[in-house]
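Here is my input, please return the structure:
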Amino acid sequence: MRPLVLVDMLSYTGTKGGMETYTRELYGHLGRMETGLDFVALASLEGARLDLSWFPGEVIASRISGENRFIWAFGELVSSSWVASRRKADLVHSPATLGPMWTSMPTVITIHDMLYWSHPELMTTPLYTRPVMWMEQRGAANAAHVITDSQVSAAEIVKYLDFPRDRLHVVPLAAGQPVDRVAVDGRTENLILASGQRRPHKNWDRLIRALALVEQDVRPRLVITGGRGEDPLAPVVAEAGLADWVELRGWVADDELADLRSRARAMAFPTLAEGFGLPILEAMAEGLPVLASDLPVLREVGGDAAVWFDPLDLESIASAIRLAATRPDELSVMAAAGLERSRSFSWERVARETLEVFHRALAGQG
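Below you'll find the predicted structure:
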């Protein structure tokens, strides 16, 4: 009888960006491998209504809302372990940073970042910060092994959660299949693309204000996707007098985002803190040059294949934008370098190395 892995997908609602990309790609690829394991997912109320045909096993539809923070928190701490026991699971995997506070079987948690610990001042809901920190502590204390996306995040998990380094595994994320090298040419539209949720650490306000410093005769149009509801960046655009230069789009479908990437001259990522930096890797895989914050965690992803700027310095950001708007020769070199860089990351590797951690946990190693 094959070991059964319960996958905690209570946070999966279709609105969580990179963590959900990770879950889809990981389990989609595991489904195409001989793993020696069976899988069952515990889905949120919202997630169970989505197309989960990529998941390689049964999906249990719960009544737990992944959008209601308090109901979801209870589900993460208690309900997932109860269902795992009821289904006689041999292992629990929590792919979205938080996990059960107690289980009778080994648990593996993928912790994507430690932003609530390293940058609590940038979190949107201060009253929620302490509870999240406590939940991360409890989940890690129960975990047999922890997977994370970068060396920077691994160091922070050891620092803040005191998790043993020998049970901590760095498995970098990946992007889709890189495009052909020929496809990097022909980006003639003076457009900069930026994508992400409207959380303070994303630093969108400085990107907008830096755009105002770029001379109008070369200034590119800026499209920022990823907002939901009333966009908090609208007042910033109005204050900077950039209504004709900045387009704020909401959450866009994958095909619309791919279209924007194919037309844009570069992608801007002005973040102040990340656990990995998946958007810049996805851009590189599509031959899109990247302008990004000069942070160690992003250097792990982009190496020398990006234009790096100081995310706290408006003129530094503006200089990167000017380069993208006026130096097509350098953009072509960057696009080729980014494309080559993206080929060193793969979801097949993510699946393979994660599977190795699962088997270590099942064997009682750690």
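
rest of the way, CA atoms for contacts and neighbours
Noted.

What sits closest to V246 if chain neighbours are left out?
With sequence-adjacent residues excluded and distances taken as CA to CA, 6 or more residues apart in numbering, V246 is closest to L222, at 4.8 Å.

Please give the structure of this sequence too, so both can be compared:
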Amino acid sequence: MSQALKAAVLQSAAIWGAPRVARAARRAVRALDPAAPQPSGSRRRQLLVDVSIIAAHDAGTGIQRVVRSLLAQLLRSPPAGFDVRPVRATRKTPYCYAALFPESHASAPHRSASEAPGEAVRVESGDMFLGLDLTSRIVPRRQRDLLAWKRQGVRCAFVVYDLLPFQHPHWFTPRARRSFRHWLSTLAVHADELWCISRTVARETDALMQRRFGLTNADIAIRSFDLGAETLDRAHAASLPASDRRREYAHPMLLMVGTIEPRKGHAQVLDALDALWRDGADVTLVVVGAPGWHVEPVVQRLQRHAQSGRRLFWLHDADDTRLEELYAQADGLVMASEAEGFGLPIVEAARYGKPLFLRDLDVFREVAGEQATYFRATNGDALARELSDWLALLSAGAAPTSDAIEPITWSASADQLKALVAALTDTA
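Next up, the predicted model:
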């Protein structure tokens, strides 16, 4: 059996059903790498950035906000020696060059006719593939592309946002769980490095790679980088005329931001507020987020709640401008997620110095430190008590604020990503 055929057979076995084969598959794939990959002639290296999901449909989720923001920064200021090329694929079609997003056209480098949108990706030694988008259903089906690229000296890195479908499978559909397992196996076989969005996720990923695939950090480097937030004038959104802000909410107004999913804790927060409202508390909750999966009871509750339109508001299609207005108006941010990879709303709210009421998660403490109030309640009644105490602190002006949190910009976040690209290039 040829080395190439052996690698193909082993990678298929590892991805589709035998994760413990991943270590052997990884060795077989690496044996195909050119000894010293270098770009030919004067050609600049390509940084192939996977945007398969967002190129098909931008639903505005947290991950897609990250992809959109980082891609725009990479296109404006590519890593040294690289041209940034967005690419896309489907489960049935190989990778091709993707159309650039409109806001990036002006700053994108010139592209040759052979690299027009829709054209098949062409690689040479020294190019790099960056799995920026979460394409768990696509990447395992593109193992042939990845193997061909590795044979030509392409390095592969993937961004890991979280491990939730593996850690908490009951929150996800059977197809989502299955696809995520295949995606993890693909990373175990092909990734030169994994770049995680928090140190917490990096620790969890390192442990998973060792436990499930027998891979140590010597086999696959696992690093982390910080996510950014848009720069802004804090006073601008708050000073908009009421007609521009479209609605003023009764205060105190609490804000929850994120897709409606079981793990986000909306049901528990509603249980707590129901108890407070029954006791006469005058507090408003604004929920921002599109409906996800397994959330029909929560969606119906939001739509039919007795306080809907009075003290409870659900905005399922708020754009970025509207979201900024809400951050400016809010008296505090509530994040009740039972698990997260980062917690982007925390840094978004911190740009306004808002008080934070967060579930006591390691990753939230990593992001917010002592600049937040943490709760550990596991049911609505217990949360009502902790929430009532925090509201009293808010009223007295004594609640910790997030002023001391210094979110980095998306430009700075992209700089960290570019440093990872440079470091991986140097190890090639």
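
What would you report as the TM-score here?
The TM-score (TM-score structural alignment, normalised by the length of structure 1) is 0.81; 341 aligned residues with a CA RMSD of 3.3 Å.

quick revisit: identify the residues contacting the residue nearest to V246 of structure 1.
L191, I192, L193, A194, W245, V246, E247 (CA atoms under 8 Å, 6 or more residues apart in numbering).

Can you tell me the element whatever residue of structure 2 lines up with it falls in?
By TM-score structural alignment, L222 of structure 1 lines up with L285 in structure 2. Secondary structure assigned from DSSP states H and E places L285 of structure 2 in strand 284-288.

how far out from the middle of the chain is that strand?
22 Å (CA atoms, centre = their mean, to the nearest Å).

Which element is encountered next along the chain beyond it?
Downstream of strand 284-288 of structure 2, the next assigned helix or strand under DSSP H and E is helix 296-304.

Show residues contacting that following helix.
Residues outside helix 296-304 of structure 2 that contact it (CA under 8 Å, 6+ apart): I260, H266, A267, P291, S308, L312, F313, W314.

try stretch 382-389 of structure 2
Residues contacting stretch 382-389 of structure 2 (CA under 8 Å, 6+ apart): Q268, V269, D271, A272, L273, A275, L276, F375, R376, A377.

try stretch 415-426 of structure 2
Here stretch 415-426 of structure 2 makes contact (CA under 8 Å, 6+ apart) with P78, P79, A80, G126, R155, E193, F225, D226.

Swap in 10 Å and give it another go.
37, 47, 70, 73-74, 77-82, 126-130, 155-157, 159, 192-195, 221, 223-227, 409-414 (CA atoms under 10 Å, 6 or more residues apart in numbering).

Could you point out the residues of structure 1 onto which that stretch aligns?
Counting by TM-score structural alignment, stretch 415-426 of structure 2 sits on residues 352-363 of structure 1.

hang on, the earlier thing: the contacts of stretch 382-389 of structure 2, buried ones only, as a ChimeraX selection?
Filtering the contacts of stretch 382-389 of structure 2 down to the buried ones (16 or more other CA atoms under 10 Å) takes a single ChimeraX command:
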select :268,269,271,272,273,275,276,375,377
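
Among the contacts of stretch 382-389 of structure 2, name the ones in strands.
F375 (DSSP state E).

Tell me which of the contacts of stretch 382-389 of structure 2 fall in helices.
Q268, V269, D271, A272, L273, A275, L276 (DSSP state H).

want to throw those residues into JSON lines with distance to R199 of structure 2?
Shown next, in JSON lines, are these (distance: CA to CA, whole Å):
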{"residue": "Q268", "distance to R199 of structure 2": "28"}
{"residue": "V269", "distance to R199 of structure 2": "28"}
{"residue": "D271", "distance to R199 of structure 2": "32"}
{"residue": "A272", "distance to R199 of structure 2": "31"}
{"residue": "L273", "distance to R199 of structure 2": "33"}
{"residue": "A275", "distance to R199 of structure 2": "37"}
{"residue": "L276", "distance to R199 of structure 2": "36"}
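
Where do the helices of the stretch 251-366 of structure 1 begin and end?
254-263, 278-285, 296-302, 314-326, 328-342, 347-362 (DSSP state H, counting those that start in this stretch).

After superposing, tell me the mean distance of the first one to structure 2.
Helix 254-263 of structure 1: mean distance to aligned residues in structure 2 after superposition is 1.1 Å, counting by mean CA distance after the TM-score superposition for structure 1.

Give me the contacts around that helix.
183-195, 223, 225-226, 251-252, 264, 267, 282-283, 286-289.

can you do 7 Å?
When contacts are defined by CA atoms under 7 Å, 6 or more residues apart in numbering, helix 254-263 of structure 1 is touched by residues R187, E189, L288.

Buried among those residues? Make that a ChimeraX selection.
To isolate the buried subset of these in ChimeraX, counting by 16+ other CA under 10 Å, use the following:
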select :187,288
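
And the contacts of helix 254-263 of structure 1, which is closest to M9 of structure 1?
L288 (31.5 Å; CA to CA).

How about the contacts made by V84 of structure 2?
Per CA under 7 Å, 6+ apart, neighbours of V84 of structure 2: Q46, L47, L48, L74, L75, P78.

Format these as TSV; extra columns: neighbour count and distance to D145 of structure 2.
Compiled in TSV, the contacts of V84 of structure 2 are given as follows (neighbours: other CA atoms under 10 Å; distance: CA to CA, whole Å):
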residue	neighbour count	distance to D145 of structure 2
Q46	24	16
L47	26	15
L48	26	13
L74	24	23
L75	21	24
P78	21	24
